[in-house]
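*Asks:* Output the structure for:
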Amino acid sequence: MSTPQDLGAALAAAVASRSAPQMAMQLPLALPTDTKIALLKQMFQSMQEPNKFEAGQLIKWKPGMQVRPYPLGGDPAIIVRVLDHPVYDGTADAGSPSFKEALDLQVGCLGPQGQFFIFHLPSFRFEPF
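*Replies:* You can find the predicted model right below:
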């Protein structure tokens, strides 16, 4: 069985091999089916692992969980506030990965010119930095 590091490396290599037009068209990853199954199981398990976050804590995307452009993958972000009651993404497209997602964190990160952005994001997609 593959380790999480092996699967992460396979995913990173497959994503890195894509050109910008392929990324824009969202072509499927060229991975063997058994690797895709292992990745799906690993990501599902990762979603089930809760983290107790608090304001001021540094976080990053969990592997394979980034579905939004910011914070940039691998970069640290900081929790501005943990919401007592999540807000829900109002994306109208049910085919979107963020459709009706519970957004229970306010997360600060650096923008392209170093500006401080704050986003509402779902905690299950993050882990401590």
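*Asks:* CA only for contacts and neighbour counts going forward, please
*Replies:* Fine.
*Asks:* Give me the three-state assignment for the nearest residue to L121 once chain neighbours are set aside.
*Replies:* Nearest residue to L121 in three dimensions, chain neighbours excluded: L103, at 4.7 Å (C-alpha to C-alpha, 6 or more residues apart in numbering). Under DSSP: H, G, I helix; E, B strand; the rest coil, the three-state class of L103 is strand.
*Asks:* Repeat that for A24.
*Replies:* Three-state call for A24 (three-state DSSP): helix.
*Asks:* ok, which stretches of the protein are strands?
*Replies:* Assigned by DSSP state E, the strands in the chain fall at 58-61, 77-88, 102-110, 116-121, 126-128.
*Asks:* now the ones you listed in TSV, with mean neighbour count?
*Replies:* Compiled in TSV, those are given as follows (neighbours: other C-alpha atoms under 10 Å):
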stretch	mean neighbour count
strand 58-61	21
strand 77-88	17
strand 102-110	21
strand 116-121	17
strand 126-128	19
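*Asks:* Using TSV, lay out the ones you listed together with distance to A10.
*Replies:* As requested, the strands of the chain are exported to TSV (distance: least, C-alpha to C-alpha, whole Å):
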stretch	distance to A10
strand 58-61	17
strand 77-88	25
strand 102-110	27
strand 116-121	26
strand 126-128	20
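*Asks:* now for the ones you listed, which one comes closest to S46?
*Replies:* Ranking these by proximity to S46 (C-alpha to C-alpha) places strand 126-128 first, at 9.4 Å.
*Asks:* please give me the structure for this one as well, since I'd like to look at both together:
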Amino acid sequence: MSEKQDIRKELLGTLLQSLQGEDSLGEEKESSREKESYGEEYIVQLKDACNNFLKKEFFQVGQLVKWKENLNNRKLPSKNQPAIVVAVLDEPIISSEEESGSPYFLETLDIVLGVLVDNNTFLTFYYDSRRFEAY
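*Replies:* From the prediction side, this is the model:
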């Protein structure tokens, strides 16, 4: 057998092994995630995020706001980018997201914020005000 044939045979064998082992590798990764323990830092951060989310702040039209720590669930505004309160809704809109596994499922949208994007274009979006704090 030539050297090229040996290399091809070896590569083919390696490829077949990796394809056959995909399922067991996936299962192995899954079980290692189940066994992963979360340290004290994670627990503290989780509790802080929950407390921040539950702490309701009241905003006024024209006020500048930003995301609370660990509560950014949208692309805009960016992490520390200020947004301006355009409206505070008396009756919140409940998100119509139908997939219960989505972070937007039945989200309470009670504030309209404006941000500048791209070429300083002013856009407005609806948000859950519990995710924001004064800028």
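*Asks:* Please give me every residue in contact with the corresponding residue of structure 1 for K47 of structure 2.
*Replies:* Under the alignment (TM-score structural alignment), K47 of structure 2 pairs with K41 of structure 1. Listed by C-alpha atoms under 8 Å, 6 or more residues apart in numbering, K41 of structure 1 has no contact partners.
*Asks:* In structure 1, what stretch matches the helix ranked longest in structure 2?
*Replies:* Secondary structure of structure 2 per DSSP state H: the longest helix is helix 3-20. On structure 1, no counterpart of helix 3-20 of structure 2 exists by TM-score structural alignment.
*Asks:* List the neighbours of that helix that are in contact with it.
*Replies:* Outside helix 3-20 of structure 2, no residue touches it (C-alpha under 8 Å, 6+ apart).
*Asks:* Need the counterpart of D93 of structure 1 in structure 2.
*Replies:* Per TM-score structural alignment, D93 of structure 1 is aligned with E99.
*Asks:* and that match, how many neighbours?
*Replies:* 10 (other C-alpha atoms under 10 Å).
*Asks:* any idea how far it lies from R131 of structure 2?
*Replies:* Using C-alpha to C-alpha, to the nearest Å, E99 of structure 2 is found at 21 Å from R131 of structure 2.
*Asks:* Distance check, the spatially most central residue of structure 1 against G95 of structure 1.
*Replies:* For structure 1, the residue nearest the mean C-alpha position is Q66 (2.2 Å; C-alpha atoms, centre = their mean). Going from Q66 of structure 1 to G95 of structure 1 by C-alpha to C-alpha gives 16 Å.
*Asks:* now do P86 of structure 1
*Replies:* 21 Å.
*Asks:* Under the alignment, what does F124 of structure 1 map to in structure 2?
*Replies:* Superposed on structure 2 with TM-score structural alignment, F124 of structure 1 falls opposite R130.
*Asks:* Now that that match has come up, it's in contact with F53, right?
*Replies:* Yes - applying C-alpha atoms under 8 Å, one finds R130 of structure 2 in contact with F53, separated by 5.5 Å.
*Asks:* just checking, what's the longest helix in structure 1?
*Replies:* Max-length helix for structure 1 by DSSP H is helix 33-48.
*Asks:* Show me what L105 of structure 1 aligns to in structure 2.
*Replies:* Matched by TM-score structural alignment, L105 of structure 1 corresponds to I111 in structure 2.
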